[in-house]
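In: pasting the sequence and the predicted model now:
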Amino acid sequence: MSPLFSRQDPSSRGLGMTSQRARDRLVDRLVAEGIRDRRVLDVMRQLPRHLFIDEALASRAYEDTALPIGQGQTISQPWVVARMTEALIETKLPRRVLEVGTGSGYQCAVLAALVEQVHTVERIDELLRNARRRFRKLGLSNIRSKHDDGRLGWPEEGPFDAIIVTAAGAALEPALLAQLAKDGCLVAPVGPSGRQGLLRVRHGDDGFVSENLGAVSFVPLLGGVG
């Protein structure tokens, strides 16, 4: 776990919209919208989201909205990040987590503050390089990253206690289910644009059991690398 990023990076204590006050207001909104897990809220209260987006958008960093990060990708809405993280750790705190789709690195950083080890896979090289730079700046040393097709997961490092997917596939990827440990939990958006649902899948004694946690909107899960 790496819960000290806010103390390691002076820019996380900036003025105006990048201040602690702005993060506090964001967390208040998340609570009002139903987020209850204090562990998740505490991490998001500390984590400087403005460091994960372009400087030109910094004034919007603590709005509860998705924002563009280039390459046709977005940094997820904070409520979605909070809800997915809450769903992933609700029953028990996993030790090792696989993230599919590093993107800006924000979701990964939230997880890194909560669990022992995060493995993250990103198909777009430029996004991964930017995310790695942010991880170094924040002192997040418990993240391992890989440039690859995220649909394949990271089989040589599996199985994982939990898997989180940050882009929507038409269906759950069999390769990812195969890397989910017994009693593990997978959270992923699934479905076509406009009809996506956030699924939570548990790997129990009788196989995989899924539940739909509600409607969401994500960029599509694509294959290959770029």
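Out: Good, I have the coordinates.

In: all contacts plus neighbour counts: C-alpha atoms, from now on.
Out: Noted.

In: what's near enough to touch Phe160?
Out: 96-98, 179-181, 184 (C-alpha atoms under 8 Å, 6 or more residues apart in numbering).

In: for Glu122, same thing?
Out: Glu122 neighbours (C-alpha under 8 Å, 6+ apart): 100-103, 128, 145-150.

In: tell me which of the residues you listed fall in strands.
Out: Those of these mapping onto strands are 100, 145-147, per DSSP state E.

In: can you list these in TSV and add neighbour count and distance to Pro155?
Out: Compiled in TSV, these are given as follows (neighbours: other C-alpha atoms under 10 Å; distance: C-alpha to C-alpha, whole Å):
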residue	neighbour count	distance to Pro155
Val100	27	12
Ser145	18	13
Lys146	16	12
His147	19	14
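
In: okay, one more to line up with it:
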Amino acid sequence: MHQRAHDALLQEIEAEVRDTHDRTGRASLSERVIQALRQVPREAFVPAHLQDAAYQNMPLPIGHRQTISQPYIVALMTELLEPQADQVVLEVGTGSGYQAAVLDGLVKHVYSVEVVPALAEEATERLQRLGYHHVSVRQGDGSLGWPEHAPYDAIIVTAAGPQVPPALVEQLKPGGVLVMPVGGRHFEQNLRVIRKGADGQLTERDVLPVVFVPLTHSPTDLA
């Protein structure tokens, strides 16, 4: 049952990528990204009572006012990151661990930061249990990044803020790419791609209107 639903979802994602190529600049997903999406069982990353909805192309709640992102958005953000096998990537916003699991098969290592202690603990256990050994999770303020392992070849942020946190720009390697939804809590957000040139100069491009949970700085922000 899950396999048929998974295959149907991948077809839907690829169709949506084609339909939005005029805005995203991506007419198709790379074969590496498609294979990574195919290999990750999304049902393992959603709450038990939402198992039947795991392969619907929509975000789902995972508790603590957080969500697992829409599969199309996960696919698009992964594609825009242009992941390579020798890269080290920073993820801000581990959530259930689904995005990190997708990246696990595409890059050398993922360092993922989650602000909610319970989610960080659950994601760590889940990723280890499912065999994703190229991901390290820590609980903390994702807007500060994970400086001990910087600089990063790429950075992906799965929560929206009014601007890209300066610490993340600092931790991005020259030549690297950062993908993040930028905007406010109550008005339009845009998925933004930021590239850092060899000279440290940034170029930015808004790709697509999106809706993400806000980037928070401490568990108390979720109260």
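Out: Okay, I see it. Values in this document were obtained by computation on a predicted structure and should not be read as measured data.

In: work out the TM-score between the chains.
Out: Superposed pair, TM-score by TM-score structural alignment, normalised by the length of structure 2: 0.90. Supporting alignment: 208 aligned residues with a C-alpha RMSD of 1.3 Å.

In: nearest to Gln117 of structure 1 among the ones in strands among the contacts of Glu122 of structure 1?
Out: Checking those against Gln117 of structure 1 with C-alpha to C-alpha, the nearest one is Ser145 at 10.9 Å.

In: what's the spacing between the closest one and Lys182 of structure 1?
Out: Computed as C-alpha to C-alpha, to the nearest Å, the Ser145 of structure 1 to Lys182 of structure 1 distance reads 24 Å.

In: center of structure 1 - which residue?
Out: Against the mean C-alpha coordinate of structure 1, by C-alpha atoms, centre = their mean, the closest residue is Gln107 at 2.6 Å.

In: counterpart of it in structure 2?
Out: With TM-score structural alignment as the criterion, Gln107 of structure 1 lines up with Gln99 in structure 2.

In: is it true that that match touches Val74?
Out: Yes - counting by C-alpha atoms under 8 Å, Val74 is a contact partner of Gln99 of structure 2 at 6.5 Å.

In: give me the element the residue nearest to the centre of structure 1 is part of.
Out: Per DSSP states H and E: Gln107 of structure 1 is located in helix 106-112.

In: may I see the buried residues of the longest helix along structure 2?
Out: Secondary structure of structure 2 read by DSSP state H shows that its longest helix is helix 2-19. Across helix 2-19 of structure 2, burial judged by 16 or more other C-alpha atoms under 10 Å covers 6, 9-10, 12-14, 16-18.

In: can you say which two of these are spatially most distant?
Out: Pairwise distances among the buried residues of helix 2-19 of structure 2 were taken by C-alpha to C-alpha; the largest, 18.6 Å, belongs to His6 and Arg18.

In: name all residues that make contact with the residue mapped onto Gly175 of structure 2 from structure 1.
Out: Matched by TM-score structural alignment, Gly175 of structure 2 corresponds to Asp183 in structure 1. Asp183 of structure 1 makes contact with 161, 202-205, according to C-alpha under 8 Å, 6+ apart.

In: for Asp183 of structure 1, which three-state class applies?
Out: Classification of Asp183 of structure 1 by DSSP: H, G, I helix; E, B strand; the rest coil places it in strand.

In: returning to what we had before: of the contacts of Phe160 of structure 1, which are still contacts in structure 2?
Out: Checked against structure 2 using both residues aligned by TM-score structural alignment, their matches' C-alpha atoms under 8 Å, the contacts of Phe160 of structure 1 keep these contacts: 96-98, 179-181, 184.

In: now the residues you listed in TSV, with secondary structure and neighbour count?
Out: Below are the kept ones among the contacts of Phe160 of structure 1 laid out as TSV (DSSP: H, G, I helix; E, B strand; the rest coil; neighbours: other C-alpha atoms under 10 Å):
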residue	secondary structure	neighbour count
Arg96	strand	20
Val97	strand	29
Leu98	strand	30
Gln179	coil	22
Leu180	strand	24
Ala181	strand	19
Gly184	strand	23
